[in-house]
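Peer 1: Sequence unavailable; structure follows:
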């Protein structure tokens, strides 16, 4: 069985490339490393697309795996962003635009279709919320962030810029609703299945990506929007970005505490472990963007520390995934599609 959750490996690899390319501190060989990671992400994307076409299923009746249809559009756009930042010349612009357009259209379809399926499917229990609920509604925010990079490369970028702000609004409002539901579920029903705990890190995705998006949109607004609005976009990038980054760090501490507690009782490996990569990567790009914008030494150091955390997480998860592929364990079991079992209490 091959599901859309495999595209998370593309996202997690691609965000390492993007984070390395945009980090406010650059050292010799860093861009070359970012390029290698981008090429690796592109190769994984091709492989996963081929496998999906060959033996993939929709998992429309699986209330867990269907959420991960948010991963394919984000995978496309993550590779597209890396292509624009690291690829060669005019090809990079064209390829990035194609990947962005495909990812945006697919992401909008998923953002409507999956919640609709959840709302109309009988049998959904009120305590079934988990971090993956965010997956279908985050793609429009990725469209906003990656689309902002394309604004300077189109003849009249005003409409594209405004469209990206609208896409950001779709994802931001929907994410606020879902994050509230996840919080309520955790408080009223506790953690749930151990293998689903990594999905709590997905909450960082819309938070970090929104800060990154408003930073990039503010930068692209200069010379595109009239004076007052361009200046307002610059202000919004900081006045929105810093508070939301603060909440992202708060959630990271909460998710880390829950993850450590769960690991003491056993945290089985599954593809949900890729939740440790892309969401953290969005916080790296968010912190790096704010550091570049404000010149803050504290944010610069924090961006570097978070990048090291991201790189460590990617190394661990990629290694475990390769081992699972070689042993065949990831092919025999659909890791996320299991009946949640409570995590044993620890003392």
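Peer 2: Received, thanks. Remember, it's a predicted structure, so these values are computed and weren't measured experimentally.

Peer 1: hey, let's count contacts and neighbours off CA atoms from now on
Peer 2: OK.

Peer 1: who are the neighbours in contact with the nearest residue to residue 206 once chain neighbours are set aside?
Peer 2: Nearest in space to residue 206, with sequence neighbours left out and distances taken as Cα to Cα, 6 or more residues apart in numbering, is residue 138 at 5.8 Å. Shown in contact with residue 138 (Cα atoms under 8 Å, 6 or more residues apart in numbering): 70, 111, 171, 175, 205, 206.

Peer 1: Contact partners for the third one?
Peer 2: The one in question is residue 171. 137, 138, 139, 140, 141, 206 are the contacts of residue 171 under Cα under 8 Å, 6+ apart.

Peer 1: Quick check: which element contains it?
Peer 2: Under the criterion of DSSP states H and E, residue 171 resides in helix 158-189.

Peer 1: Tell me the helix or strand right after that helix.
Peer 2: Heading C-terminal from helix 158-189 (DSSP H and E), you reach helix 204-221.

Peer 1: Below is an additional structure, to be compared with the one above:
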């Protein structure tokens, strides 16, 4: 997710050049490589050792990261459109096919994981973290990706169907995210700050706000292009062009509102980090990159839709900040991979503890 969003930001920088595009293609290739490697490893892991799958699903924290799979896949689909659409319609339709796969996985995680949390995990309020957003946000990401793919599709009917499905996904993801953010805000006010080990998770609410703000603007932009060529709004006697303009302006309005809400969360997160000061490095540090990255994409969309120099400069600053954070976290990750400290499977530890308890009870 972090590598993918860096490739997108570098490709779409306000002040860009050929060499920056080349760097974005390198990040794109790296993202595909990382995704392919970890997907293959995970597939082999759960195929050869199916008991680990059930242990992972039963784990209250590790299971939530299932949502990272469709979000990481979505960044590849986005760059296929941004960087490779000129290869021809076949590439666009390939990205469209991948998007439908991403939609199914995103919908499945957004519905199944919250139910599993409610039915099996049932965490106490003081142990609740913003990681609960991880299986839900993929629906918002898939909606935004749908807007990007629909904009490139040559067929109006295909673009229209993609647009409608994307609006549905956006509604599912944003509504559920709002529920979790309200719960998380309540947890912070009642039980103070999270433990230092998961303190970086305070940045996660920026993700659905930033991506949701970008997605609703992108969908409005596509609606302006697609809806006038359809039968939408005809039953109500409304001119499709005016209806499309309404959706476009609503998208910009919600984009501004959600950008502001994300700004508030960023301020909360920075103050919390400053208050905590020292906190250990772990894989949670990757939570710095994607939320801030999608907030930058929302800022970029506002710059283009409003023609505002303010948002143009903020887009550039946020993009460079995300790049620097990616470099920092990558170096620390490589360091811990070399030492072996990064390879920890919490679900296996829980499984071993349960097996030990069973053996003790038998004894």
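Peer 2: Done, it's in. Here the structure is a predicted model, which means the values were calculated and not measured.

Peer 1: And the residue nearest to residue 206 of the first structure, how far from residue 107 of the first structure?
Peer 2: 8 Å (Cα to Cα, to the nearest Å).

Peer 1: overlap in contacts of these two?
Peer 2: residue 70.

Peer 1: quick one: what's aligned to the residue nearest to residue 206 of the first structure in the second structure?
Peer 2: Counting by TM-score structural alignment, residue 138 of the first structure lines up with residue 137 in the second structure.

Peer 1: What's residue 254 of the first structure aligned with over in the second structure?
Peer 2: By TM-score structural alignment, residue 254 of the first structure lines up with residue 268.

Peer 1: For the aligned partner of residue 295 of the first structure in the second structure, give me its contacts.
Peer 2: In the second structure, the residue matched to residue 295 of the first structure (TM-score structural alignment) is residue 307. The contact partners of residue 307 of the second structure, by Cα under 8 Å, 6+ apart, come to none.

Peer 1: What's the first helix or strand after the longest helix seen in the first structure?
Peer 2: Longest helix of the first structure, by residue count under DSSP state H: helix 227-265. Remark: after helix 227-265 of the first structure, the chain's next helix or strand is helix 278-294, criterion DSSP H and E.

Peer 1: Show me which residues of that next one are buried.
Peer 2: By 16 or more other Cα atoms under 10 Å, the buried positions in helix 278-294 of the first structure come out as 278-292.

Peer 1: what range in the second structure matches stretch 69-80 of the first structure?
Peer 2: Against the second structure, stretch 69-80 of the first structure falls on residues 66-77 (TM-score structural alignment).

Peer 1: where's the matching stretch relative to the chain centroid, distance-wise?
Peer 2: Relative to its chain's centre, stretch 66-77 of the second structure lies at 7 Å (Cα atoms, centre = their mean, to the nearest Å).

Peer 1: ditto for stretch 196-208 of the first structure
Peer 2: Worked out by Cα atoms, centre = their mean, stretch 196-208 of the first structure lies 8 Å from the chain centre.

Peer 1: Compute the first-to-last residue distance for that stretch.
Peer 2: The first and final residues of stretch 196-208 of the first structure sit 21 Å from each other (Cα to Cα).

Peer 1: Report the buried residues of it.
Peer 2: So for stretch 196-208 of the first structure, counting by 16+ other Cα under 10 Å, buried means 196-208.

Peer 1: in the stretch 1-150 of the first structure, which spans are helices?
Peer 2: 7-22, 30-55, 71-86, 89-120, 139-150 (DSSP state H, counting those that start in this stretch).

Peer 1: Residue 306 of the first structure matches what in the second structure?
Peer 2: Under TM-score structural alignment, residue 306 of the first structure pairs with residue 318 in the second structure.

Peer 1: What helix or strand is that match located in?
Peer 2: Using DSSP H and E, residue 318 of the second structure falls in helix 309-339.

Peer 1: cool, and residue 51 of the second structure?
Peer 2: Per DSSP H and E: helix 50-58 holds residue 51 of the second structure.

Peer 1: Tell me which other helices or strands that helix touches.
Peer 2: helix 18-48, helix 346-362 (3 or more Cα pairs under 8 Å, 6 or more residues apart in numbering; DSSP states H and E).

Peer 1: from the chain's centre, how far out does it sit?
Peer 2: Computed by Cα atoms, centre = their mean, the chain-centroid distance of helix 50-58 of the second structure equals 24 Å.

Peer 1: That's all I had, so thanks and see you.
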